[in-house]
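Novice: The sequence isn't on hand, but the structure is:
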C-alpha cells in the first residue's frame, strides 16, 4: 500500500518505519533536517538492543502525500488545523485518514478541515527522536481505533507489520482513557523533567495524579462519555512498563517547543468549566506547564 505520514516526529517515524520494513511504500513529511537524513541514509529504527536502517521516501512539502491510499496524521494537536489545510489539496475522497494524536477532538477537527471522515486512533507507544532521521522505540506500540467501513482494511494492513490493532466500539471512551493517562503524567514529567519511573517516586505524586484522574473522570461522566476499563490500574502500569519514558510534553519543553497541554489538562479545565465540574488539580498542572513553556520568552 502507498502510505504517507504527515508529521515525521517520534510517533510518525516509528509507525512509518514499521510499515516500510514490512514492504509498504512509505513517504514521511517532516522537518528539513530529518528529511535530509532519511533520504540520505534511510530511517534509523532503534529498538535499543538492535538497530536497522529502513528505506523510506521523505519530503518537507505536503504535496508528496498525493496518491497515498492511507495517511497517518501525526502532527501535534496545536497544528491540526494548519497541517490539515496543507494536505487537503492532495488527498481524494477515497483516501483513508487516521488521526494518531493526543487529545480527544483532533479527528473531528481534522475531518471538518478535510471535508471527509477521519478515523480517530488511540496510540500507546513510547518513542523519542535520537537525532535527525533516528527514532527510538522504548516500549509498547498498540493502536486502538473506532469501527468504520475502512477499519478492518487498515487493521489487516497494520497487523502484519508488527503493529497490534484493536477495533473498539467505544472509540470516544478509548480516546478519553488515553487523554486521562496523559493528564496524569505529561505535565508532571514536563515540569520536573523526569521519566515516569523516577517521577512516581516523589512524595505525594501518586496523590496528585489520583486527584487529576478523579477530576477527569468526573468531567467525562458529565459529558456523557463512558471511559472503559480500570483507568487507575492502567496509569499504575505505565510507570512499570515505561519507567525510562519522558512524556511528549516533557520532550517538547526540553526542546523549547510549544506543548499540547492545551489539549490535555487544559481541555479538562475548559470542559469542566462548561459542565460546572471543579478541576483544581488539572488547572494547577496546566498553569505550571504554561509557565514552563513561557520561561524562554520572559
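Specialist: Good, I have the coordinates. Being a predicted model, the structure only gives us computed values, none of them experimental.
Novice: make it CA atoms for all contacts and neighbour counts henceforth
Specialist: Noted.
Novice: List the residues that contact the residue nearest to the spatial centre of the chain.
Specialist: When CA atoms, centre = their mean is applied to the chain, the residue found nearest the centroid is residue 101 (3.7 Å). Neighbouring residues of residue 101 by CA atoms under 8 Å, 6 or more residues apart in numbering: 73-77, 121-123.
Novice: Residue 233: how many residues sit nearby?
Specialist: 9 (other CA atoms under 10 Å).
Novice: tell me which element it is part of?
Specialist: helix 231-241 (DSSP states H and E).
Novice: and which of the contacts of residue 101 is nearest to residue 256?
Specialist: residue 76 (14.5 Å; CA to CA).
Novice: count of residues packed around that closest one?
Specialist: For residue 76, using other CA under 10 Å, the count is 20.
Novice: so what's it up against?
Specialist: 101-102, 260.
Novice: now do 10 Å
Specialist: Counting by CA atoms under 10 Å, 6 or more residues apart in numbering, residue 76 makes contact with 7, 9, 83, 100-103, 106, 248, 258-260, 263.
Novice: From residue 261, how far off is it?
Specialist: Residue 76 is 11 Å from residue 261, where distance means CA to CA, to the nearest Å.
Novice: got it, and residue 81?
Specialist: For residue 81, the distance to residue 261 - CA to CA - is 17 Å.
Novice: this is the comparison structure:
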C-alpha cells in the first residue's frame, strides 16, 4: 500500500519508519522549512526495535494518489497542514491520530466519507528533522470500523501488522476518541498545572485529588455521550502509571511552544458537559491552572516536537 503521513513529529516519524520497514511505500508530507533540513532518511533510536535508519522520501505538498493518508499533526496545526494536501486525487482512506474530539468533523468536510477515526498510544520524541527516539516498549493504534469505513480498512489494519504495531478495532468512532481522552485530559491538565510529571502531581494532595476528580468527570461526560468507559480501570491506571509519566501539553507549555493543545483537549469536553447540564469543577479548575501556566510561560520557542520520554501520547 501507498501511505502518506501528514506531520513529521515524533508520532509521524515513528509510524512512517515502521511502515517503511514493513515493506510499504511511505511519503512524509513536511513543511518546507523542515523538509530543507531532512536528509531523506528517518533515524530511529528505539529500545523496542533497536537503532536503525529507513529511507523515506518527503514532499512539501501531497498531490499524488495514496491508499492511506495518516494525519499525525497536533490539533492546532490541522488546518494549516491540510493546505499541504491536494488538489490531486483524494486518498483511499484518511486516518487521523489526533487528540481531542472535534477534528473528525473538519476532516469529513475536507475528505468526505473516507475517514477511519484512530487513536495511538506510543512514546516517541522527535529530536530533529527525520530523527526520532521511540521510548516505549509498545505502540498500539485503535481504529473505528463503522458501517461507512472505507473499503481499504482491512488493508490499514494489515499494514499496521506489517509494521509491528498493535491494532484494535471498534464499531464507534466516538468510543475510540473518548477512551483515550478520559486518560489523557486529566493527565495533561494536572501535569501542566503542576509543571512536572505525574510524580509531581502526586506529591501535591490537592492536585492529586483534582486529577481523580477530573477523570471521574470525563467519564461522566463520555457516558452522557453514550460512550461506555471503565471508570474503575481508568482510576487504577492513573494510580499505577510511573511517576515519570508526562504529557506533550505540559512539555509544550513549559517550552513556550504555541499554540498548544489546551483548547483542543478541554473545550469540546466543557461544551458537551454544558449540553448535558453536567458540572465539571475539577476539569474547570485544572484547566484554569493550566491556562495560567501557559500565560506565564516563557516566550514561544521555535516550533519543534515535544513528545518526550514518559509521555502519554
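Specialist: That came through, no problem. Please read these numbers as outputs of a predicted model, since none were measured by experiment.
Novice: what TM-score comes out when they're superposed?
Specialist: The TM-score (TM-score structural alignment, normalised by the length of structure 1) is 0.87; 291 aligned residues with a CA RMSD of 2.4 Å.
Novice: Looking only at neighbour counts, state which of residue 81 and residue 261 of structure 1 leads.
Specialist: residue 261 (25 against 16).
Novice: Map residue 231 of structure 1 across to structure 2 for me.
Specialist: Here residue 231 of structure 1 is matched to residue 234 in structure 2, going by TM-score structural alignment.
Novice: hang on, the earlier thing: can you redo the contacts of residue 76 of structure 1 as JSON lines with secondary structure and distance to residue 187 of structure 1?
Specialist: Shown next, in JSON lines, are those (DSSP: H, G, I helix; E, B strand; the rest coil; distance: CA to CA, whole Å):
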{"residue": "7", "secondary structure": "coil", "distance to residue 187 of structure 1": "22"}
{"residue": "9", "secondary structure": "coil", "distance to residue 187 of structure 1": "20"}
{"residue": "83", "secondary structure": "helix", "distance to residue 187 of structure 1": "25"}
{"residue": "100", "secondary structure": "strand", "distance to residue 187 of structure 1": "20"}
{"residue": "101", "secondary structure": "coil", "distance to residue 187 of structure 1": "17"}
{"residue": "102", "secondary structure": "coil", "distance to residue 187 of structure 1": "13"}
{"residue": "103", "secondary structure": "coil", "distance to residue 187 of structure 1": "14"}
{"residue": "106", "secondary structure": "helix", "distance to residue 187 of structure 1": "20"}
{"residue": "248", "secondary structure": "helix", "distance to residue 187 of structure 1": "9"}
{"residue": "258", "secondary structure": "coil", "distance to residue 187 of structure 1": "13"}
{"residue": "259", "secondary structure": "coil", "distance to residue 187 of structure 1": "10"}
{"residue": "260", "secondary structure": "coil", "distance to residue 187 of structure 1": "10"}
{"residue": "263", "secondary structure": "helix", "distance to residue 187 of structure 1": "12"}
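Novice: Could you identify the buried members of the residues you listed?
Specialist: 7, 9, 83, 100-103, 106, 248, 258-260, 263 (16 or more other CA atoms under 10 Å).
Novice: and which of those residues is nearest residue 134 of structure 1?
Specialist: residue 9 (9.8 Å).
Novice: How about the contacts made by that closest one?
Specialist: Contacts of residue 9 of structure 1 by CA under 10 Å, 6+ apart are 28-31, 34, 74-76, 127-129, 132-135.
Novice: looking at structure 2, which of these still make contact?
Specialist: Compared against structure 2 with both residues aligned by TM-score structural alignment, their matches' CA atoms under 10 Å, those retain 30, 74-76, 127-129, 132-135.
Novice: Of those - the most surrounded one?
Specialist: residue 133 (27 neighbours).
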